[in-house]
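K.L.:
The sequence and its predicted three-dimensional model are supplied below.
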Amino acid sequence: MAPLRSLEKDYPLIDADFQGFCASHGILTVEDLLIHDLHALLAKADHLPRPERFRQAVNQVLCIVDGLHRPWLNGIELLRRTSDFNRVLSTGCGGVDSLLNGGLQEGQVTELAGPSSSGKTQFCLLAASTVAAMHLCCVMYLDTGNSFSSKRVAHFVSRVLGTTSEEDNSRSFQQAMSRILCCAVFDIFSMFALLHQLEAKLKSQVRGSVGVVRLLIIDSISSLISPILSGSGSQGRALMISAGALLKKLANEYNIAVAVINHTVGGENGFPKPALGETWKTIPHVRLMLSHDFGSKACHVSILKHISLRLESALFQAPGASTRFVIE
């Protein structure tokens, strides 16, 4: 959702007076307004010179939000969309691509969960490099923990292109490297701002042309969401839901692949499980669990969830299917 001030040009009710009153209550964005107690806010607005105009402005914001929801689609439309846009992006890791029937699927959110040093970031760097070098498409990489390594990416890009030097100055190498757009993000509000910028870019790009954004990676989503879930308030949970809804919207409406990293917490019988709880569990279309084989370079990946499994069981592996891979 956008800052309230960005709506004033197209929606005069959301004027400086409305924004000022909202700001005095810590409301600067549409997200802030949605998670606020609107009944309490409207009660306070009754003391304003023009309370009815304030109510109309609040209704205007709610109508804008309602307008963002996609219309109902019938079965034929859904089937046509699946046929038209069911494309996958190779990750550069043969074992994982085989497990996922080709790689990361456009239009879906894929979660990679695992403990520290399980290969999550290395896998994402390889996937970003492969998409940029092999598919000739742009990748937006949101780095939340200073884990992005340009040298590692250069190594992967050189390998995908079949060159021998990470210092390759060839045109194809330079172009591939320039297609990977890395942004440092350290809080969820910065992430929202960047995702809205991405949405504006996606609206203007022509599908199928060289250089369009086809992969979004967030490394990691849990490091942005976990801090806001502490405490007993509902604000953190509401922001998590908003973040998940926006990621699914970007994936679905603009047909890009979204990959997010999640850490793990203790589960039943001490076995690790993805963090962020049951509410977040419904967000990803695909959930993968990664781990590192003790005493070797091999990583292990298994499917926890895949939205297409029941629909296309002949094509996809069942939940629990797994493989090993090594990223050199």
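P.N.:
Thanks, I have the structure now.

K.L.:
Going by C-alpha atoms from here, please, whenever you check contacts or count neighbours.
P.N.:
OK.

K.L.:
which element is Gln175 on?
P.N.:
Here Gln175, judged by DSSP states H and E, is contained in helix 171-178.

K.L.:
Show me the contact partners of that helix.
P.N.:
Contact partners of helix 171-178, identified using CA atoms under 8 Å, 6 or more residues apart in numbering, comprise Ser129, Ala132, Ala133, Leu136, Val153, Ala154, Val157, Ser158, Leu161.

K.L.:
putting a second one here so we can go through both:
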Amino acid sequence: MSILCPGTCSELSTDNINILRSVGIRTVVDFLAHSPDQIANKCSFSHTVVSAIRRALLAQHASLVVSGSNIYHQVSQKLTILHTGIQSIDNLLSGGLLSTELTELAGASAAGKTQLCLAVAARTSLVPKHCVLYISTGADFSSERLRELMILSGSPQKNLSEALEQVKCIHAFDVFRLLEVLHNLPALIHNDSVFYAHLKLVIVDSIAAVIAPIIGGKQIEGHGLMMQVARKLKEIVVEENIAALVTNRVVQSDRNSIKPALGASWLHVPHTRILLTNQREDGTDHSILIRKATIIKSIRQPINLTTRFVLPGN
């Protein structure tokens, strides 16, 4: 709490401060809490003197007033929407993945989580100065599949090498390596590296592979490590203005249905959760694998929105 001191303005002299203190007005808050009329009557000050002191105190101690439209304009200029390369998924997400947000893809084995991650990486890297860091916790990353998806996106052959250079894959086979990568990431973004300076998307495929083995039972340290990963991921996406995409397994729920793994503590971490399932439909000549994506959590959209899609090349 700031005490009234001489020097803030010419009207706030030592004599005037003593007069104010004699009537119980000792701090900036005390002064501003009284109306100008009350101070003028109690201290026998002119309204001109009171108004001058009030303006000086507000200029020095009050926060700047910013309109909601200015805040919206500043935020919207910084946000980036990353298209996934699959139109129905983009429509489901109102355009695509949003920077400053963490999106989770949950599904059973072969539900298309890794393939969708590769599709997003391929589509993002085709945009100039849009780099992707792919953190693989298993052996699922395929550069050949990534190249195939770029070709299917309509990329000219001469642009493929440039796009491939905008994707970097790092393997993290345990939670400690994952934490190390995430911890070093902000420093890499702010150094002179061209790749990290243009980083737009971080993919972790899969988060459950390194977290699930260390939680549950008597492994009390596992929960703390999981929260460290969660905190670091959300810190990176917000402070560095990038998007994050992670994959998760599913487990059986009490109601005989499936739900994302990692328990209630992880529930608050993703801004958006998408559940992937398979639906096989018979075509004329062959069977086509149709996949279904359902939003089960979102901070921007209604839940239970659903779309069906086919992965490129399937």
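P.N.:
In hand now; what should we look at? Since the structure is predicted, the reported quantities are computational estimates derived from the model, not experimental observations.

K.L.:
ok now the helix or strand following the helix holding Gln175 of structure 1, how far from the chain's centre?
P.N.:
Beyond helix 171-178 of structure 1 in the direction of the C-terminus, DSSP H and E gives the next helix or strand as strand 180-184. Centroid displacement of strand 180-184 of structure 1 relative to its chain, using CA atoms, centre = their mean, to the nearest Å, is 14 Å.

K.L.:
in strand 180-184 of structure 1, what's buried?
P.N.:
Within strand 180-184 of structure 1, the residues scored as buried using 16 or more other CA atoms under 10 Å are Ile180, Cys183, Ala184.

K.L.:
I'd assumed Gly145 was in contact with the second one.
P.N.:
No - under the contact definition of CA atoms under 8 Å, Cys183 of structure 1 does not touch Gly145, with a separation of 10.9 Å.

K.L.:
okay, now whatever residue of structure 1 lines up with Asp174 of structure 2: neighbour count?
P.N.:
In structure 1, Asp174 of structure 2 lines up with Asp187, judged by TM-score structural alignment. By other CA atoms under 10 Å, the residues close to Asp187 of structure 1 number 15.

K.L.:
One more: Cys131 of structure 2?
P.N.:
The burial count for Cys131 of structure 2: 26, using other CA under 10 Å.

K.L.:
What's the match for it in structure 1?
P.N.:
So, by TM-score structural alignment, Cys131 of structure 2 is matched to Cys138.

K.L.:
who's in contact with the match of Asp174 of structure 2?
P.N.:
Neighbouring residues of Asp187 of structure 1 by CA under 8 Å, 6+ apart: Thr144, Leu224.

K.L.:
which bit of structure 1 covers the lengthiest helix in structure 2?
P.N.:
Across structure 2, the longest stretch assigned as helix under DSSP state H is helix 220-239. Aligned using TM-score structural alignment, helix 220-239 of structure 2 spans residues 234-253 in structure 1.

K.L.:
and if you look at stretch 198-210 of structure 2?
P.N.:
Residue span in structure 1 matched to stretch 198-210 of structure 2, by TM-score structural alignment: 212-224.

K.L.:
That stretch: how far from the chain's middle?
P.N.:
Relative to its parent chain, stretch 212-224 of structure 1 has a centroid offset of 5 Å by CA atoms, centre = their mean.
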